[in-house]
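>>> after the sequence you'll find the predicted model.
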Amino acid sequence: MTIIDIPRAKAQLNILDDQDDVLIGRKIAAAESFINRRLGFDMAVKYGDSDVPADLQEAILQLVAHWYENREAVLIGISSQALPSGLDDIIRDYRNWSFDVE
């Protein structure tokens, strides 16, 4: 189960048809996995699917939209950024900063 469903991601992207549903589903899974790794925990486990803070949900939506709109590593003649602006700021507030020392 994902935190963000395809209809919500499509609303973020302003997409009305079903042509890219499979692609968008993969982008959602990848974005949630990416953010979980940055956080150091699984959002769905910690918060449950419906209790994930709104700003973390927004981070997922921003990343899905960014990856959907920028599918190439390099865009010729266009300035591109690796991650949406502010994404790391959102994640930083929730990140698990503990370090295992053996």
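Arrived safely, thanks for sending. Numbers count the residues shown, from 1 in each chain.
>>> hey, let's count contacts and neighbours off CA atoms from now on
OK.
>>> what residues are up against the spatially most central residue of the chain?
Note on the chain: the residue nearest the mean C-alpha position is residue 60, at 2.5 Å, using Cα atoms, centre = their mean. Counting by Cα atoms under 8 Å, 6 or more residues apart in numbering, residue 60 makes contact with 4, 28, 31-32, 35.
>>> what about versus this one:
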Amino acid sequence: MSVSLDLLKSQMNLTGTADDALLAVYIAAAEGWIVGQIGKELATFETIPAEITLATLQLASHWYENREAVLVGIDGNEVPFGVRDLIRSHREWEL
């Protein structure tokens, strides 16, 4: 994982361990989504870029706060504003 559980909990101002397993799933899912978007594994980076770390934190936090696939009565976004912008420069483009 490029993002530790402690870093995500710090991002979200969470204490305690009750949701640690759930948070680990969100980190893994966010990293998987990012890998799918940029077209390369995070292990290929010598050092994980800060933009990818921040995107992972934002996406995992978003999914934790919005746990259901359907929102009723409010506007929702597929991914938080700016996540795609953060990872765009690290995308492998094919011609």
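That came in fine, so what should we check first? Keep in mind that what you see is a predicted model, and the values were worked out from it rather than measured.
>>> quick one on the thing from earlier: just checking, which of the contacts of residue 60 of the first structure belong to helices?
In helices, defined here by DSSP state H, the members of the contacts of residue 60 of the first structure are 28, 31-32, 35.
>>> got those residues as a markdown table, with distance to residue 75 of the first structure and neighbour count columns?
Shown next, in a markdown table, are these (distance: Cα to Cα, whole Å; neighbours: other Cα atoms under 10 Å):
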| residue | distance to residue 75 of the first structure | neighbour count |
| --- | --- | --- |
| 28 | 22 | 25 |
| 31 | 21 | 22 |
| 32 | 24 | 25 |
| 35 | 24 | 21 |
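>>> any chance you could map the helices in the second structure?
With DSSP H as the criterion, the second structure has helices spanning 5-12, 20-38, 50-65, 83-87.
>>> what range in the first structure does the last one sit on?
Think helix 83-87 of the second structure. Matched against the first structure by TM-score structural alignment, helix 83-87 of the second structure falls on residues 87-91.
>>> and that stretch, what's buried?
Neighbour counts over stretch 87-91 of the first structure (16 or more other Cα atoms under 10 Å) mark 87, 91 as buried.
>>> swap in stretch 2-20 of the second structure?
In stretch 2-20 of the second structure, counting by 16+ other Cα under 10 Å, buried: 2-3, 5, 8-9, 12, 20.
>>> now the end-to-end length of that stretch.
This stretch, stretch 2-20 of the second structure, spans 16 Å end to end (Cα to Cα, to the nearest Å).
>>> quick one: contacts for whichever residue in the second structure pairs up with residue 58 of the first structure?
Aligned counterpart of residue 58 of the first structure in the second structure: residue 54 (TM-score structural alignment). Residues in contact with residue 54 of the second structure (Cα under 8 Å, 6+ apart) are residue 86.
>>> is it true that residue 20 of the second structure touches residue 7?
No: in this structure, residue 20 of the second structure is not within contact of residue 7 by Cα atoms under 8 Å, at 11.8 Å.
>>> thinking again about what came up before, nearest to residue 93 of the second structure, of the helices of the second structure?
Of all those, the one in closest proximity to residue 93 of the second structure, counting by Cα to Cα, is helix 20-38 (8.3 Å).
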